[in-house]
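[1] Need the 3D shape of this:
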Amino acid sequence: MSYLLETLTKKKEIDTIIRDTIDKVIVLRFGRSSDSLSLQLDDILAKSARELSKFGTVALVDIDSDDVQVYVNYFDITLIPSTLFFFNAHHIKMDSGTADHTKWVGAFHRKQDFIDVVEAIFRGAMKGKLIVNCPLPPERIPKYQLLYKDV
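    So this is what the prediction gives:
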């Protein structure tokens, strides 16, 4: 399914989509096309892309590409898939009850969950918010252990 979504492999491509997309949520999925959870998420993203097209744009980022490591390091992407959200060149955070508000780690359980999250981010961002509350119930938010290096 991921062939339906644009794949970004260069920092310049990521910079451009974040900078040049106005009044739409940019959804960047960081992962690998060889990873089963990334593929599961890609399937949901691809099936949602048309419904989101008025207020969101989805792109995939291959974390193995050397040119995107500045983003991988900056957003501390150690677990994949990780999904980041941007709006009018601002990184939008989401409080989903996990320790990390900067990104969504893991796949969404279903297409409607993803659409609900992007819609909540869009509504919040249109009101100028840089952090929004996750609209999903806790049982549909992936649980993971944060791994801290050198602790």
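
[2] going forward, measure contacts and count neighbours with C-alpha atoms only.
    Noted.

[3] ok, which stretches of this structure are helices?
    Listed in chain order, the helices of the chain (DSSP state H) span 11-20, 36-52, 69-74, 111-126.

[4] Please identify the buried residues of the shortest one?
    In terms of neighbour count (16 or more other C-alpha atoms under 10 Å), helix 69-74 has its buried residues at 69, 71, 72.

[5] okay, these in JSON lines with distance to residue 105 next?
    Formatted as JSON lines, the buried residues of helix 69-74 follow (distance: C-alpha to C-alpha, whole Å):
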{"residue": "69", "distance to residue 105": "18"}
{"residue": "71", "distance to residue 105": "15"}
{"residue": "72", "distance to residue 105": "13"}
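
[6] Let's compare: structure for the following, please.
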Amino acid sequence: MSSYPLTVLTKNQEVDAIIRDTIDKVLVLRFGHASDPVCLQLDDVLSKSAREVSKFASVALVDIDSNEIQVYVKYFDTAFIPSTVFFFNAHHMKMDSGTADHTKWVGAFHKKQDFIDVVEVCIAPQKLNGFKAAIYRGAMKGKLIVSCPLPLERIPKYQLLYKDV
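    This next block holds a predicted model:
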């Protein structure tokens, strides 16, 4: 499977435009550094999956090192990188994956199929061991928060740290 070139966003206006202009598709924004090893692993999964999900999703990379993107970095609290945020028709989609933060996916997907299952889900329920619902299917039903279709062992673990609490 060949990789698919992904758009890199470095300005607030670019992020605003892609969120506003992506209609009837899931928009997947990966926030991170181009040089970070975990970001590179995730970027590889995203680029290899982009063609397969292109009918129902668009994928773009947001360079958090850009000074012009910091409003989104702060808004989505991307202290952990990579952080992947989902939108549908300009609405921020949330996903309950059993972690403390439902606003984004933190870390890399273990494999290409995990990403596809999260974005689309239920194409092949037998592969998901009975898990159902995710971003695209939930969005098409008008939901703004969906359940993660992946088993717990394939969801990255992290611990939220609160400053001055």
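
[7] that older thread, present the helices of structure 1 as CSV; the columns should include distance to residue 89 of structure 1.
    Below are those laid out as CSV (distance: least, C-alpha to C-alpha, whole Å):
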stretch, distance to residue 89 of structure 1
helix 11-20, 5
helix 36-52, 18
helix 69-74, 14
helix 111-126, 11
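
[8] returning to what we had before: for residue 53 of structure 1, state which of the buried residues of helix 69-74 of structure 1 is nearest.
    Minimum distance to residue 53 of structure 1 across these is 24.5 Å, recorded for residue 71 (C-alpha to C-alpha).

[9] Nearest residue to the aligned residue in structure 2 for residue 124 of structure 1 in space, please, no chain neighbours.
    Superposed on structure 2 with TM-score structural alignment, residue 124 of structure 1 falls opposite residue 138. Sequence neighbours aside, residue 146 is the residue nearest to residue 138 of structure 2 in space, at 6.0 Å (criterion: C-alpha to C-alpha, 6 or more residues apart in numbering).

[10] check contacts around residue 109 of structure 2.
    42, 45, 115, 154, 155, 156 (C-alpha atoms under 8 Å, 6 or more residues apart in numbering).

[11] I'd say the residue nearest to residue 138 of structure 2 and residue 98 touch.
    No. In this structure residue 146 of structure 2 lies outside contact range of residue 98 using C-alpha atoms under 8 Å: 11.4 Å.

[12] re earlier: ok now do the residue nearest to residue 138 of structure 2, which residues does it touch?
    93, 94, 95, 96, 133, 134, 135, 138 are the contacts of residue 146 of structure 2 under C-alpha under 8 Å, 6+ apart.

[13] is it true that the third one touches residue 145?
    Yes. Taking C-alpha under 8 Å as the definition, residue 95 of structure 2 is a contact partner of residue 145 at 5.2 Å.

[14] So for those two, which residues contact both of them?
    residue 135.

[15] The two: which is more packed in?
    More crowded of residue 95 of structure 2 and residue 145, by other C-alpha atoms under 10 Å: residue 95, with 24 against 17.

[16] on that earlier part again, wait, which of the buried residues of helix 69-74 of structure 1 is closest to residue 14 of structure 1?
    Nearest to residue 14 of structure 1 among the buried residues of helix 69-74 of structure 1: residue 71, at 8.9 Å, using C-alpha to C-alpha.

[17] do you know how far the residue nearest to that closest one when sequence neighbours are not counted is from residue 138 of structure 1?
    Leaving aside its sequence neighbours, residue 71 of structure 1 sits nearest to residue 11 (C-alpha to C-alpha, 6+ apart; 7.7 Å). The gap separating residue 11 of structure 1 from residue 138 of structure 1 is 34 Å, by C-alpha to C-alpha, to the nearest Å.

[18] Distance of the closest residue to residue 99 of structure 1 other than its chain neighbours relative to residue 6 of structure 1?
    Of all residues not flanking residue 99 of structure 1 in the chain, residue 146 sits nearest, at 7.8 Å (C-alpha to C-alpha, 6+ apart). Separation of residue 146 of structure 1 from residue 6 of structure 1 (C-alpha to C-alpha): 29 Å.
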